[in-house]
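S.K.: Sequence and predicted structure are below.
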Amino acid sequence: MIFVTGGAGFIGSNFVLDWLAQTNEPVFNLDKLTYAGNLANLQALQGDGRHIFVQGDIGDTALVARLLAEHRPRAIVNFAAESHVDRSIHGAEDFIATNIVGTYRLLESARAYWSALDADARAAFRFLHVSTDEVYGSLAPGAAAFTEEHVYEPNSPYSASKAASDHLVRAWHHTHGLPVLTTNCSNNYGPFHFPEKLIPLMIVNALAGKALPVYGDGQQVRDWLYVTDHCSAIRRVLDAGTVGETYNVGGWNEKTNLSIVHTVCDLLDELAPRAGGGSYREQITHVKDRPGHDRRYAIDARKIERELGWKPAETFETGIRKTIAWYLANAEWTRDVQSGAYRDWVAAQYE
């Protein structure tokens, strides 16, 4: 069995679904079910005995210790995190609590559990920490992409909290010997993405006839990774990664935010034309840029390809088409996650 934290969120739920589609090894799933955690993401696993879910916090050391003792996992895969940059700017405390204090407490729980295992189980155990390319800061145009040796230069409360969590994971390996692995991924997109992030927000707003808010000039560059490619990379790192190492996971898809919005509009023009005619591009509205907005991220994913043989299966063109098709086919999911609190947040942020 593996123990997944944050497995009802966007990437975590995709990982759980993908894991159980690839293997019969059971998953124990712990998620706090904050606003972005959604059990509807895991509805396909209802009644599946391979999936065990408990609502709880990685910072609850008594709960985590009890669950580890009861289920005896061979690995922990930590997705649990607060992850929205804009929210971290307006209120950083939840990010500090989950991403830093929560990771520390989870590491301590894992260390206590691992230390008590027999020699063979200790040697086989892994703690895989899922992180982000945002810890590296911002790249100048034309600068080489982030490698695993790039200096950490986080520029937002979110990325600073994730950088801190990465350092804690590294320290628990070098100080205590905990067998850890770290992955730093680029921007994910795909099914079950909460509609506060760029791609799902554009899809949802476009279909609702609302403005499509683009920060500043929209020329911020990101590397885009389809979420199931990210899941396959994590499986590969868990299976064959070298203990103590970091692996950058990217999609080799550098795109400006504005070009992403244009692509979403053009595909919606094709797949779900506006009732009154015209293009969804007409709904694009430029809004004031957010504070400390990093200009460019880019991942150099050659290490994971060279050492572990992994590379993404999806191009951006195939992945974005699948993503938009999923949202068009799952309008009920989108309606259900758009609570009053979410609508208030979007209004405060963009209006």
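M.R.: Now that the structure is in, tell me what you want to look at.

S.K.: Please make it C-alpha for all contacts and neighbour counts, starting now.
M.R.: Fine.

S.K.: Look up how far Ser109 lies from Thr228.
M.R.: Separation of Thr228 from Ser109 (Cα to Cα, to the nearest Å) stands at 29 Å.

S.K.: give me the number of residues near Gln219?
M.R.: Close neighbours of Gln219, defined as other Cα atoms under 10 Å, add up to 15.

S.K.: swap in Ala331?
M.R.: Ala331 has 12 neighbouring residues, counting by other Cα under 10 Å.

S.K.: residues in contact with Leu30?
M.R.: Phe3, Val4, Thr5, Gly6, Gly7, Phe53, Val54, Gln55, Gly56, Asp57, Ile58 (Cα atoms under 8 Å, 6 or more residues apart in numbering).

S.K.: Apply 10 Å and report the result again.
M.R.: Shown in contact with Leu30 (Cα atoms under 10 Å, 6 or more residues apart in numbering): 3-8, 52-58, 64, 67, 78-80.

S.K.: Apart from its chain neighbours, what residue comes closest to His150?
M.R.: Spatial nearest neighbour of His150, excluding adjacent residues (Cα to Cα, 6 or more residues apart in numbering): Tyr136 at 6.6 Å.

S.K.: Go ahead and build a ChimeraX selection from the buried members of the contacts of Leu30.
M.R.: In ChimeraX syntax, the buried subset of these is picked out as below (16 or more other Cα atoms under 10 Å):
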select :3,4,5,6,7,8,52,56,57,58,64,67,78,79,80
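
S.K.: still on that earlier bit, didn't the residue nearest to His150 look like it was pressed against Ala163?
M.R.: Yes. Between Tyr136 and Ala163 there is a contact at 8.3 Å, judged by Cα atoms under 10 Å.

S.K.: what's the overlap in contacts for the two?
M.R.: Listed as contacting both Tyr136 and Ala163 by Cα under 10 Å, 6+ apart are Tyr152, Glu153, Pro154.

S.K.: who's in contact with Leu39?
M.R.: Leu39 touches Gly7, Ala8, Gly9, Ser13, Asp31, Leu33, Leu45, Gln46, Phe53, Gln55, counting by Cα under 10 Å, 6+ apart.

S.K.: again, but for Trp333
M.R.: The contact partners of Trp333, taken as Cα under 10 Å, 6+ apart, are Asn38, Ala40, Asn41, Phe192, Tyr327.

S.K.: what about the third one, how many neighbours?
M.R.: For Asn41, the count of nearby residues is 21 (other Cα under 10 Å).

S.K.: do the same with the second one
M.R.: If you count neighbours by other Cα under 10 Å, Ala40 ends up with 15.

S.K.: Assign the nearest residue to it once chain neighbours are set aside to helix, strand or coil.
M.R.: Once flanking residues are discounted, Ala40 sits nearest to Trp333: 7.6 Å by Cα to Cα, 6+ apart. Following DSSP: H, G, I helix; E, B strand; the rest coil, the label given to Trp333 is helix.

S.K.: where's Trp333 relative to His262, distance?
M.R.: As defined by Cα to Cα, Trp333 lies at a distance of 24 Å from His262.

S.K.: can you check Thr23 too?
M.R.: When Thr23 is compared with His262 (using Cα to Cα), they lie 38 Å apart.

S.K.: this is the other structure I want to compare:
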Amino acid sequence: MRVLVTGGAGFIGSRYVRRVLNGEYPAFADATVVVLDKLTYAGNLDNLTEVLTHPRMEFVHGDVCDPDEAAAAMSGADTVVHFAAESHVDRSIEVSGGFARTNFLGTQVLLETALTVGVRKFVHVSTDEVYGSVEHGHSRETDALRPNSPYSASKAASDLLACSFHRTHGLPVCITRCSNNYGPNQYPEKIIPLFVTSLLDGRPVPVYGNGTNVRDWLHVDDHCDGVQLVAEKGAPGEIYNIGGGTELTNMELTGHLLAQLGADWSNVVRVADRPGHDQRYSVDSTKIRQQLGHCPKIPFFEGIRDTVEWYRENREWWEARLRRSYDFSEFEKARS
């Protein structure tokens, strides 16, 4: 078996690759894993250090938007797991072109290539953000897509394109839509690693608006396990939500991180709310639980404790990246 993992040097993709090669998924025990990654700011070979020399690991430095590079990487593949994406909402608000290119055009190139190669399963990894803000209840796979940021719009467009390749060409595509991921190796621009590394360095942490926005939190390992179930047993043409089951406001999350790191609310700076900021995301994961047997195994407060400890112990990993990834000047200025 040969499995192509796009974006396999990023946060979630690298975790998935390591879990496959470390024997977590018996159905892929003999699989050769080919990682295709452009190694942009969020993708790093350090995330794959422990498996780079694995006999079943191959790395291809390339762009999912390049048809030749995609074809070379996908040659002989039975399964494609497509993680590669631009994913930071703030960046998409500032400059949306790269999100449209990578998330939509890149997916189109991969789908066309998969059709030519004849892969047996194409798993397109998406996000709960495509449903837009959910005031009450939970988003189901059949709900309309109402994205509100350039990032989520680009992912919604790629979801629709993936569905069209199944319906038009019979390509065996499955789509997963996950809630907010957290865990080790997450690039320090997302809220949890940003706040943890800032507090470890004695810097303030920014809370948008009134801090009441709600997110559902999913450990990266539980997400990878759900993706793997879809890769093994997902029905072609189907969509599967993968949720964590722990909904917190940003203020609740901030308070928990402050407590873990021995800080107080004087370390918090309120900043102007993000344009178009969705109030709440929440997915109904009944389908993947009942049909494929997925159930998150890592309780949030256990997982976040271990995540904080990972950042404590791996300063060398994040320190240089952190200072390149985020401009803290406005928060320092507001604090003073």
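M.R.: Here it is on my side, so go on. Small disclaimer: the values here were computed from a predicted structure and weren't measured.

S.K.: TM value for the aligned chains?
M.R.: TM-score of the superposed chains, computed with TM-score structural alignment, normalised by the length of the second structure, equals 0.94; 327 aligned residues with a Cα RMSD of 1.4 Å.

S.K.: The second structure: which residue goes with the residue nearest to Ala40 of the first structure?
M.R.: Alignment note: Trp333 of the first structure maps to Trp317 in the second structure; criterion TM-score structural alignment.

S.K.: do the same with Ile299 of the first structure
M.R.: By TM-score structural alignment, Ile299 of the first structure lines up with Val283 in the second structure.

S.K.: Tell me where the first structure has strands.
M.R.: Secondary structure of the first structure (DSSP state E): strands at 2-5, 27-31, 51-55, 75-78, 126-132, 180-185, 187-189, 212-215, 221-226, 246-249, 254-256, 284-287.

S.K.: winner for burial among those?
M.R.: Of all the strands of the first structure, strand 246-249 carries the top mean neighbour count, a mean of 26, counting by mean count of other Cα atoms under 10 Å.

S.K.: Give me the mean distance between that strand and the second structure.
M.R.: Strand 246-249 of the first structure, aligned to the second structure and superposed, deviates on average by 0.2 Å (mean Cα distance after the TM-score superposition for the first structure).

S.K.: check contacts around Gln283 of the first structure.
M.R.: Met202, Asn205, Ala206, Gly209, Lys210, Ala211, Leu212, Pro213, Cys265.

S.K.: Let's see if you can find the most crowded of the shared contacts of Tyr136 and Ala163 of the first structure.
M.R.: Pro154 (21 neighbours).

S.K.: Test my guess that that one contacts Val135.
M.R.: Yes. Using Cα under 10 Å, Pro154 of the first structure is in contact with Val135, at 4.7 Å.

S.K.: Quick check: neighbours shared by those two?
M.R.: Residues within reach of Pro154 of the first structure and of Val135 at once, by Cα under 10 Å, 6+ apart, are Ala160, Ser161, Lys162, Ala163, Ala164.

S.K.: Just tell me what the second one corresponds to in the second structure.
M.R.: Using TM-score structural alignment to pair residues, one finds that Ser161 of the first structure aligns to Ser154 in the second structure.

S.K.: which one is its match nearest to, not counting chain neighbours?
M.R.: Using Cα to Cα, 6+ apart and skipping the chain neighbours, the partner closest in space to Ser154 of the second structure is Ala100 (5.4 Å).

S.K.: What's that neighbour aligned with over in the first structure?
M.R.: Ala100 of the second structure maps onto Ile96 in the first structure, by TM-score structural alignment.

S.K.: residues touching its match, list them.
M.R.: Here Ile96 of the first structure is in contact with Ala81, Glu82, Ser88, Gly102, Thr103, Pro157, Tyr158, Ala160, Ser161, Lys162, Ala164, Ser165 (Cα under 10 Å, 6+ apart).

S.K.: Same question for Gly241 of the first structure.
M.R.: By Cα under 10 Å, 6+ apart, the residues touching Gly241 of the first structure are Arg126, Leu128, Val180, Leu181, Thr182, Ile234, Arg235, Tyr247, Ile304, Glu307, Leu308.

S.K.: My guess is the first one contacts Leu181. True?
M.R.: Right, Arg126 of the first structure. Yes. Contact between Arg126 of the first structure and Leu181 holds when scored by Cα under 10 Å: they sit 7.2 Å apart.

S.K.: what sits in contact with each of those two?
M.R.: Common neighbours of Arg126 of the first structure and Leu181 (Cα under 10 Å, 6+ apart) are Val77, Leu238, Gly241, Val243, Gly244.

S.K.: and whichever residue in the second structure pairs up with the last one, how many neighbours does it have?
M.R.: Counting by TM-score structural alignment, Gly244 of the first structure lines up with Gly237 in the second structure. By the other Cα under 10 Å criterion, the neighbourhood of Gly237 of the second structure contains 18 residues.

S.K.: Asp327 of the second structure too?
M.R.: Counted with other Cα under 10 Å, residues neighbouring Asp327 of the second structure total 10.

S.K.: Can you find the partner of Trp310 of the first structure in the second structure?
M.R.: Per TM-score structural alignment, the equivalent position to Trp310 of the first structure in the second structure is His294.

S.K.: For its match, which residues are in contact?
M.R.: Neighbour list for His294 of the second structure: 222-223, 225-230, 242-243, 285-288 [criterion: Cα under 10 Å, 6+ apart].

S.K.: Would you point out the most distant pair within those residues?
M.R.: Using Cα to Cα, the two most remote members of the contacts of His294 of the second structure are Gln228 and Thr286, lying 16.9 Å apart.

S.K.: of those two, who's got more company?
M.R.: Counted by other Cα under 10 Å, Gln228 of the second structure and Thr286 do not tie: Gln228 has more neighbours, with 22 against 18.

S.K.: what does the more buried one align to in the first structure?
M.R.: By TM-score structural alignment, Gln228 of the second structure lines up with Arg235.

S.K.: Once you drop chain neighbours, what's closest to its match?
M.R.: Leaving out its chain neighbours, the residue that sits closest to Arg235 of the first structure by Cα to Cα, 6+ apart is Trp19, at 7.8 Å.

S.K.: how near is Asp289 of the first structure to Asn38 of the first structure?
M.R.: 29 Å.

S.K.: meant to ask about Asp229 of the first structure, not that
M.R.: Counting by Cα to Cα, the separation of Asp229 of the first structure from Asn38 of the first structure is 21 Å.

S.K.: Then Ile203 of the first structure?
M.R.: Taken as Cα to Cα, the span from Ile203 of the first structure to Asn38 of the first structure is 19 Å.

S.K.: With that, I have no additional questions.
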